[in-house]
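My questions are about this predicted structure, shown below with the sequence.
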Amino acid sequence: MTALEQLWRAPTAQRDLTGHVLPGRRPSHWRTSFAVLTETAAMAAPAWAVLSARGQPVALPTAALAALAWAGVRAVRGRFTAGPQGSTAGATAVIGDWLVLVGLLAVAWAVAGDAVDPTVALVSAAPGGVVTATVTWAVRRRARAAHRRPALRVLVVGDASDVDTVAGALGPRAQSEGYAVVAAVTVGAAEPEHQLPVTGRLRADGTDDDVSTVLAGAYAYDADLVLVAPGPLLRGDRLRRLGWGLHDGGVALCVLSALTGTATARIRPASVAGMTLLHVAPPLRRGPQPALKAALDRSGALAGLLLLAPLLLVVALGVRLSSRGPVFHRQIRHGRHDRPFTMWKFRTMVVDAESRKAELTMANEGDGPLFKMRRDPRVTGIGRALRRLSIDELPQLFNVLRGDMSLVGPRPPLPEEAAEYDDRERRRLAVKPGLTGLWQVSGRSDLSWKESVSLDLWYVDNWSVSTDMGLLARTVRAVTDGRGAY
């Protein structure tokens, strides 16, 4: 046996590999085909029936186009595929898909001119397509639940700080997505803060048998996956040899990338001169998607104001009669590129709320520059109801129509908040602030300042029109739930 083979050979202890299958499972092609055909038919049939009844000259081609576009949107957005645990998007994602379809058909209608009037067909096809998509999702989810695999058992390898980072990130939420950290192997003598079983330690100088130590821990805790966090003491040829031993030992290897907060759609791997490179596409700032976002913002805000006009009038009357003061509350906020603008909201506090803020400083429940109170005494009775349902934010549709804000984006900060931003936090101002966003659908005021900033920075770097549509759909559920709204 050569010296190289002795260095990376697997330990003599063997394990039964028959019960440990790598992530994922064989796709059920007949279920996927059935879902595609069912949803396509449910979209095409009512559209064709209505268009034919109205005497449209191209009823069948129009209905077929709408049905194929629906199937295409669902396929592109991954609704017919499964994730690590065999999970697909929830029922609320169907609404986001429907909004994307409406946008596509609106463009097609504009190109076709007056050849066909698909408005009535679009409305009539909505119940069939959306309901059928929701039902097929529920059926597939139930079928997957009967065959769901447990979370992948993960052994983390790295220095103590990296082990803590991975263990903190792969918490209960990540377990529901397919990962559960069961133990760790540390590099060096430092102890991790997380209460994880440490099955062994790798010497800093790399003179011991890394493979035997890591495989022993993987076998002892029945790990399906070894997640390596590379660092100064574990990289290059040492990491490569560890990979050889893990693969020969029947354990899957995953290497943690230093690129955090970057969507996988922006990353393209490449191999150059024996090196593995990750090309990272820049965030969307110019091109057709920002132009489409601007068009959707203006048209969506206008449609929202027209459709919600009766509700806005009723709320305005309620605010005016419930307490002394104006109907609207105007605030200076900072928008894209730190430009100030006047933001509109329904008034939910007493008239002298700003002057009383100093009295409540000691009761502030927020961290960072934000001021938060679950039971703020300045909030009026009707204001609490408006905040819980986020109705107080609806006048910001005027800001969206003016171009100061977007339908989706980071939260617009107050001037005193923006003044405290560091360079990292100031990147939130690289895009227009939004009426809703990741912060809205992820807990709103229940989030810490650090969590809010991380969500906003992820959006700033990785947004797309498709992402915006999905967030608009998820906003409906977040508003109904009311969590974090105070």
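Here it is on my side, so go on. Numbering: from 1, shown residues only.

make it CA atoms for all contacts and neighbour counts henceforth
Noted.

after the host helix or strand of residue 245, next one along is what?
Using DSSP states H and E, the element containing residue 245 is helix 236-248. The helix or strand immediately downstream of helix 236-248 is strand 252-255, counting by DSSP H and E.

same for that next one, what does it pack against?
Judged by 3 or more CA pairs under 8 Å, 6 or more residues apart in numbering; DSSP states H and E, strand 252-255 is in contact with strand 225-228, helix 236-248.

Tabulate these (a markdown table), appending mean neighbour count.
Below are the helices and strands packed on strand 252-255 laid out as a markdown table (neighbours: other CA atoms under 10 Å):
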| stretch | mean neighbour count |
| --- | --- |
| strand 225-228 | 24 |
| helix 236-248 | 16 |
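
In a markdown table, list these along with distance to residue 384.
Putting the helices and strands packed on strand 252-255 into a markdown table (distance: least, CA to CA, whole Å) gives the following:
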| stretch | distance to residue 384 |
| --- | --- |
| strand 225-228 | 46 |
| helix 236-248 | 56 |
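
Relative to residue 285, which of the ones you listed is closest?
strand 225-228 (34.2 Å; CA to CA).

The helices and strands packed on strand 252-255: which one's closest to residue 290?
strand 225-228 (37.0 Å).

just to revisit the earlier point, to residue 373, which of the helices and strands packed on strand 252-255 lies closest?
Short answer: strand 225-228, nearest of the helices and strands packed on strand 252-255 by CA to CA, at 40.3 Å.

what residues does the closest one touch?
With contact meaning CA atoms under 8 Å, 6 or more residues apart in numbering, strand 225-228 is reached by 152-158, 218, 251-256.

JSON lines for those, including neighbour count?
Shown next, in JSON lines, are the contacts of strand 225-228 (neighbours: other CA under 10 Å):
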{"residue": "152", "neighbour count": "23"}
{"residue": "153", "neighbour count": "20"}
{"residue": "154", "neighbour count": "26"}
{"residue": "155", "neighbour count": "30"}
{"residue": "156", "neighbour count": "31"}
{"residue": "157", "neighbour count": "27"}
{"residue": "158", "neighbour count": "25"}
{"residue": "218", "neighbour count": "26"}
{"residue": "251", "neighbour count": "22"}
{"residue": "252", "neighbour count": "18"}
{"residue": "253", "neighbour count": "18"}
{"residue": "254", "neighbour count": "14"}
{"residue": "255", "neighbour count": "14"}
{"residue": "256", "neighbour count": "16"}
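
Structure two is appended below for comparative analysis:
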Amino acid sequence: MVKQAKGSWAMATIDSSASAGSAPVTTDVAPSGRVRRVRRTSSRRDWEQGYVDRLRITDVVVVVAAVATAHFVRFGAADVDVSFTSASYTILSFGLAALWIVFLSIFRTRSPRVVSTGAEEYRRIISATFQLFGVIAILALVLRLDIARGYLAIALPTGLIALLGSRWLWRRHITRARSHGRYQTSVIIVGSRSSAMSMARSFTRDPSSGYAVVGMCLPEYQADAAHRVNDGALTVDGFDIPVFGTEHDVLTAIEESGADTVAVTATDHMGHNGIRKMIWDLEKKNVDLVVAPGVVDVAGPRLHMRPVAGLPLIHVEKPQYNGASRFGKTFFDLVFAVTALLAISPVLLVVAAAVKLTSKGPVLYRSERMGLDGRPFQMIKFRSMVVDADKQVADLLARNESDGGVLFKMRDDPRITKVGKIMRRLSIDELPQFVNVLRREMSIVGPRPPLRREVETYDGEVRRRLLVKPGVTGLWQVSGRSDLSWEETVRLDLSYVENWSMTGDMLIVFKTLRAVLGSDGAY
């Protein structure tokens, strides 16, 4: 994607090389401001293979270090024999490290399809690790090997945590690189104008996805046949994206832009034969094809591909609000809340004293919020504003900075105390909400707790936020907090309600720590 240039010829560049050595995407822009030509001189596979190779090296280092640590902590420098065998633990350690690396490969933890995006990469690492140690336990039982439990008890968590940590660091690296235009996948979008622009807008708003749209092919494109390619552009969020022609010009578009992926959305106009022909054509050019099913904000775990009568049908499972999933979430909430309250109890005492000594009024502030199924409850927070701050809202509505007018936000709210500003920046004022979790009024992760006046404005779609308990943290907390518009807050909350899972909750908890430490969007 390229920014529009005016007045003179310009060269816009998207560097897709990172440290892997691939060349940039370049786009010529005409004096009229229209994008004239896009080309890319290297393939995504150049940087992708280098990235996977570095992951492989990191995995080997992490696994060997974890196994060596377990051996040293349990046995020291001695070379101890495994009971009932002539093999030593040194040999066993080499075998364990080798098997661990093999299992990571078998479970395709370094597949380009999963690395750096979503929770699937982490899930595969966890599955590979536990499957490995399960196999070891079975072999030890069958062969009657008395392997030291302490040795395995150290190796498993050490290696697993280190593997997950190393992948998280690599993700941070690739996210930063993508924000600067590196590690990009060049995409041609094929679909109707509205669908194509919607997809392009999604990619543009999320640079960490790594998809750079270098062109479109629109069925309704009616340019003259002699000038069909590169004869126009659509502006998406300030970026001009060239239109190469119709769906029949995809191969020409690939040649001109050097794209390595074609994304198809709203496929009815192409028909079965059109899609099949495109698949065959792209196979010859070694270009990937992705198809958007048109299902918005539904995560992968709910989507299942099942062939029916020779047709590849995507089945969308119902959200898991009840049963064993809800029991597991409740158990996690209670254990986490108890652990957190015990760990932060000294902080709670210090903050309570600071609030009491610096301003008049109670230490805690109770605010009515709407919980599961719209039932009201009293949410507890440390008081960060002056007494009777709620009564001053009417006088400040004219200075509301929230888009949409449903929420009330002010970056420099005069009602906030000096201690309150510090608490809000670090989200310390929200720590007493763990008590609400113990009272089963809130969850650790969930939608933002809404006010009654907000719920009264909900339509049928937005009311789906009330199908689960509100959370101490959530997608809104790790995606901008107070900087989010009302529409974006609703979209994130609905996405969470539709797709929540325990793995997703754990990732949000870890991201919350990063967001809180960075004070992103807090005021």
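Sure, I can see it. It should be emphasised that the depicted structure is a prediction, and the values quoted were computed from it without experimental measurement.

how close does residue 481 of structure 1 sit to residue 469 of structure 1?
Residue 481 of structure 1 sits at a distance of 19 Å from residue 469 of structure 1 (criterion: CA to CA, to the nearest Å).

Assign the residue mapped onto residue 369 of structure 2 from structure 1 to helix, strand or coil.
Residue pairing (TM-score structural alignment): residue 369 of structure 2 is matched to residue 333 of structure 1. Residue 333 of structure 1 falls in the strand class when you classify it by DSSP: H, G, I helix; E, B strand; the rest coil.

I'd like the distance between residue 333 of structure 1 and residue 155 of structure 1.
To residue 155 of structure 1, residue 333 of structure 1 is 46 Å away according to CA to CA.

circling back to that earlier point, wait, which of the contacts of strand 225-228 of structure 1 is closest to residue 401 of structure 1?
Using CA to CA, residue 256 comes nearest to residue 401 of structure 1 of these, at 42.6 Å.

From residue 438 of structure 2, how far out is the residue in structure 2 that residue 390 of structure 1 lines up against?
Alignment note (TM-score structural alignment): residue 390 of structure 1 maps to residue 427 of structure 2. Distance of residue 427 of structure 2 to residue 438 of structure 2, given as CA to CA: 19 Å.

ok, now residue 477 of structure 2?
The value you get for residue 477 of structure 2 to residue 438 of structure 2, if CA to CA is used, is 21 Å.

Comparing these two, which residue is more hemmed in?
residue 477 (27 against 18; other CA atoms under 10 Å).

how about that one, secondary structure?
The assignment at residue 477 of structure 2 comes out as helix when based on three-state DSSP.

correct me, but it touches residue 515?
Yes: the pair residue 477 of structure 2 / residue 515 is scored as a contact, 7.5 Å apart, by CA atoms under 8 Å.

what is in contact with these two at once?
In contact with both residue 477 of structure 2 and residue 515: no residue, using CA under 8 Å, 6+ apart.

Map residue 178 of structure 1 across to structure 2 for me.
In structure 2, residue 178 of structure 1 lines up with residue 210, judged by TM-score structural alignment.

and that match, how many neighbours does it have?
Counted with other CA under 10 Å, the neighbours of residue 210 of structure 2 add up to 24.

Nearest spatial neighbour of it, chain-adjacent residues omitted?
residue 184 (4.7 Å; CA to CA, 6 or more residues apart in numbering).

and the residue in structure 1 that that neighbour lines up against, what does it touch?
Alignment note (TM-score structural alignment): residue 184 of structure 2 maps to residue 151 of structure 1. Neighbour list for residue 151 of structure 1: 85, 175, 176, 177, 178, 179, 180 [criterion: CA under 8 Å, 6+ apart].

what's the following helix or strand after the helix or strand harbouring residue 140 of structure 2?
Residue 140 of structure 2 is part of helix 120-142 when elements are defined by DSSP H and E. The first helix or strand that comes after helix 120-142 of structure 2 along the chain, using DSSP H and E, is helix 149-179.

circling back: could you identify the most distant pair in the contacts of strand 225-228 of structure 1?
Pairwise distances across the contacts of strand 225-228 of structure 1 peak at 18.7 Å for 152 and 158 (criterion: CA to CA).

The match of residue 184 of structure 2 and residue 246 of structure 1: what is the separation?
Distance check for residue 151 of structure 1 against residue 246 of structure 1: by CA to CA, it reads 20 Å.

now swap in residue 190 of structure 1 and tell me
To residue 246 of structure 1, residue 190 of structure 1 is 24 Å away according to CA to CA.

before we move on, the earlier item: next, the angle helix 149-179 makes with the helix holding residue 140 of structure 2.
Computed by axes from the mean of the first three to the mean of the last three CA atoms, to 10 degrees, the angle separating helix 120-142 of structure 2 from helix 149-179 equals 160 degrees.

Now do helix 120-142 of structure 2: which elements does it pack against?
Using 3+ CA pairs under 8 Å, 6+ apart, helix 120-142 of structure 2 is in contact with helix 89-106, helix 149-179.

Off-centre distance for the longest one?
To tie it back to what came earlier, the one meant is helix 149-179 of structure 2. Put simply, helix 149-179 of structure 2 sits 17 Å off its chain's centre (CA atoms, centre = their mean, to the nearest Å).

packing partners for the next helix or strand after it?
Later in the chain than helix 149-179 of structure 2, the nearest helix or strand by DSSP H and E is strand 185-190. Counting contacts by 3+ CA pairs under 8 Å, 6+ apart, strand 185-190 of structure 2 is packed against helix 193-205, strand 211-217, helix 250-257, strand 261-265.

gap between the second one and the chain center?
What that stands for is strand 211-217 of structure 2. Worked out by CA atoms, centre = their mean, strand 211-217 of structure 2 lies 22 Å from the chain centre.

which of the residues in the helix or strand just after that strand are buried?
For strand 211-217 of structure 2, the following helix or strand on the C-terminal side (DSSP H and E) is strand 232-236. Residues of strand 232-236 of structure 2 classed as buried by neighbour count (16 or more other CA atoms under 10 Å): 232, 233, 234, 235, 236.
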